[in-house]
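K.L.:
Sequence first, predicted coordinates after that:
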Amino acid sequence: MRNSLIAASALSLVVLATPAFAQDAEPAAPFTITGTAALTTDYRFRGISQTNEKLAVQAGATIAHESGFYASFWGSSIDDYVYLDADAEVDLILGYSKTVDGFTLDGGVLYYLYASAAPGIRSDFFEPYASVKYTYGPVTGKLGAAYAPKQNALSLDGYASREDNLYVYGELSTTIPGTPIGISGHLGYSHGRSALTLGQKDYFDWNITGSYTYKNVTFGVSYVDTDFKKSSPYLFFPGLDTAPGYAKNGYDLVDPTILGSVTFAF
């Protein structure tokens, strides 16, 4: 969801031309706007399905300033069990990114908004994040962390027994030289309960993704898995796993899966 600044100008040099025909290059615009729209067979957030293993529609946009500051929004369709009656997640982001000696440092605050959640459900919460990225040859490595302080949304009833949550992760990605094929891997660790992890406080998630990019369209296939135990309850309201419109089985939300996606960049 976070995008780098893109250089936007070029200068044509005319050898031995007279000053009357010389033109200066236009300065790069101070702001850059980018966006994406995607369709995926399942929306997995840190290994947990947010759509009951069904199709998700997603879109986002970023406006970045040449100073390194940026603002983004990103949204996805979700299923009701994430937060009762909520059918969409919207992420609002304010951040800052800067490259120093080849290392890209990125940090900010992300706010999770579930505007259509049922009245009385405390669903929205915020999460500061930070990461560092470095590219060596064709390989890029990234380490990051996100911490959500104790908030009403990270609890069973939305009021009492508030929890915090720490998520740390590492990623490796590469593009096969001379081809539009990319490969990436992700390993994450979550400590602390959230709305969908009431039965198990700590867990790992991981995924491996292959991608193919044609012009501004990227096709992806991912294998996603977690180390959740089958005996753990996962849903916000225990017992709703048998109700119409909710996950038919809590373990289905975290079991191994292969998902496909197509993303349009603009």
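P.N.:
Right, received. Where do you want to start?
K.L.:
C-alpha from now on. contacts and neighbour counts both.
P.N.:
OK.
K.L.:
buried sites along stretch 45-53?
P.N.:
Neighbour-count burial for stretch 45-53 flags Arg46, Gly47, Ile48, Ser49, Gln50, Thr51, Asn52, Glu53 (criterion: 16 or more other C-alpha atoms under 10 Å).
K.L.:
So which of these sit within strands?
P.N.:
Of the positions in these, Ile48, Ser49 sit in strands, assigned by DSSP state E.
K.L.:
Take the buried residues of stretch 45-53 and write them to CSV, including distance to Ser72.
P.N.:
CSV is the format used below for these (distance: C-alpha to C-alpha, whole Å):
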residue, distance to Ser72
Arg46, 20
Gly47, 23
Ile48, 23
Ser49, 23
Gln50, 21
Thr51, 23
Asn52, 26
Glu53, 26
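K.L.:
Closest to Tyr169 out of the buried residues of stretch 45-53?
P.N.:
Minimum distance to Tyr169 across the buried residues of stretch 45-53 is 9.9 Å, recorded for Arg46 (C-alpha to C-alpha).
K.L.:
Included below, for side-by-side comparison, is a second structure:
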Amino acid sequence: MLLPGFAAPAFAQDDGGLSASVEVASDDRRRGLSWSSGDPVLRASVSVPVADGLVLDATGVSLRGSRRHGGADGVIDLRAGYTRQTGAWSLTADATYHAFPGASGQGYAELGAGAGFLIGPANIGAFARYAPRQDAIGGDNLYLGAETSLGIPGTPFTVSGHVGRSSGSVRDPMRAWRLRPDGRYWDHGVALDYRRGQWAAGLRYADSSIDPGASDHAGATLVARFGIDF
């Protein structure tokens, strides 16, 4: 599954039961922004199906004093997601809370929805994520995007790409800088992922329209990942 902005809970896949994964990555890049100040991270995930189409999952990422998130040592993403398959269509809805150990007043919640259509080995989709007005993010935040992925037939490789736009209201410019350092902006990326059994690796290119002077670690970058599923 291609997740918005390549912010994926490692390489875990749902096979109908509990699943977990561990991954190392050269950066934690979300919507064109580095959450780890450009430093390598360790990511661990667990996913638990609780009903038909309903999954609870948690992902923890090491940040080691993230300047973007008030000096947080990590982020824990707690998510409840629902997926409904209708023919070639896949419809999703979810709610996520981002907690930041090591920093106070940084946690915030957001809601998401998306639709994807399967055409042979290709998947094309669109999605929206909305964080209602919260003090921790200095207003509200809306992220709209489109994504596509293609499994290369006869190989363990998948090619994917996305484009997204962040916007929203601003009540506190200092806090709003966390998610939109240059106000409204675009981000985009492409990726090549490899999977063989439990092992997976990936190389991703990410960039954004953010002015280089508006924020550190917001320009073009390559992110390498290596993980294992359990």
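P.N.:
Perfect, thanks for sending it. If you're wondering where the values come from, they're calculated on a predicted model, not measured in any experiment.
K.L.:
between the buried residues of stretch 45-53 of the first structure, which is closest to Ala64 of the first structure?
P.N.:
Taking C-alpha to C-alpha as the measure, Arg46 is the one of those closest to Ala64 of the first structure, at 26.0 Å.
K.L.:
after the longest strand along the second structure, next one along is what?
P.N.:
As assigned by DSSP E, the longest strand anywhere in the second structure is strand 72-86. Per DSSP states H and E, strand 72-86 of the second structure leads on to strand 89-99 as the next helix or strand towards the C-terminus.
K.L.:
Now do the buried residues in the helix or strand following that following strand.
P.N.:
Proceeding N to C from strand 89-99 of the second structure, the next assigned helix or strand is strand 108-119, under DSSP H and E. Judged by neighbour count using 16+ other C-alpha under 10 Å, the buried positions of strand 108-119 of the second structure are Tyr108, Ala109, Glu110, Leu111, Gly112, Ala113, Gly114, Ala115, Gly116, Phe117, Leu118.
K.L.:
could you say what helices and strands the helix or strand just after strand 108-119 of the second structure packs with?
P.N.:
Toward the C-terminus, strand 108-119 of the second structure is succeeded by strand 122-134 as the next helix or strand (DSSP H and E). Other helices and strands packing on strand 122-134 of the second structure, by 3 or more C-alpha pairs under 8 Å, 6 or more residues apart in numbering; DSSP states H and E, are strand 108-119, strand 139-151.
K.L.:
What range does strand 122-134 of the second structure cover in the first structure?
P.N.:
Equivalent residues of strand 122-134 of the second structure are located at 139-151 in the first structure, counting by TM-score structural alignment.
K.L.:
chain center to that stretch: distance?
P.N.:
With C-alpha atoms, centre = their mean, to the nearest Å as the basis, stretch 139-151 of the first structure stands 11 Å off its chain's centre.
K.L.:
before we move on, back to that, so how far does the longest strand of the second structure sit from its counterpart in the first structure?
P.N.:
Compared with the first structure after fitting, strand 72-86 of the second structure deviates on average by 0.8 Å (mean C-alpha distance after the TM-score superposition for the first structure).
K.L.:
Would you check the span in the first structure matched by that strand?
P.N.:
Mapped onto the first structure using TM-score structural alignment, strand 72-86 of the second structure spans residues 86-100.
K.L.:
Stretch 182-202 of the second structure too?
P.N.:
Here stretch 182-202 of the second structure aligns to the first structure at residues 200-220, judged by TM-score structural alignment.
K.L.:
Now tell me what touches the matching stretch from outside.
P.N.:
Contact partners of stretch 200-220 of the first structure, identified using C-alpha atoms under 8 Å, 6 or more residues apart in numbering, comprise 46-47, 180-193, 221-228, 232-234, 260-266.
K.L.:
Apply 6 Å and report the result again.
P.N.:
47, 180-193, 221-227, 260-265 (C-alpha atoms under 6 Å, 6 or more residues apart in numbering).
K.L.:
circling back to that earlier point, may I see the buried residues of the match of strand 72-86 of the second structure?
P.N.:
Under the neighbour-count criterion of 16+ other C-alpha under 10 Å, stretch 86-100 of the first structure has 86-98 buried.
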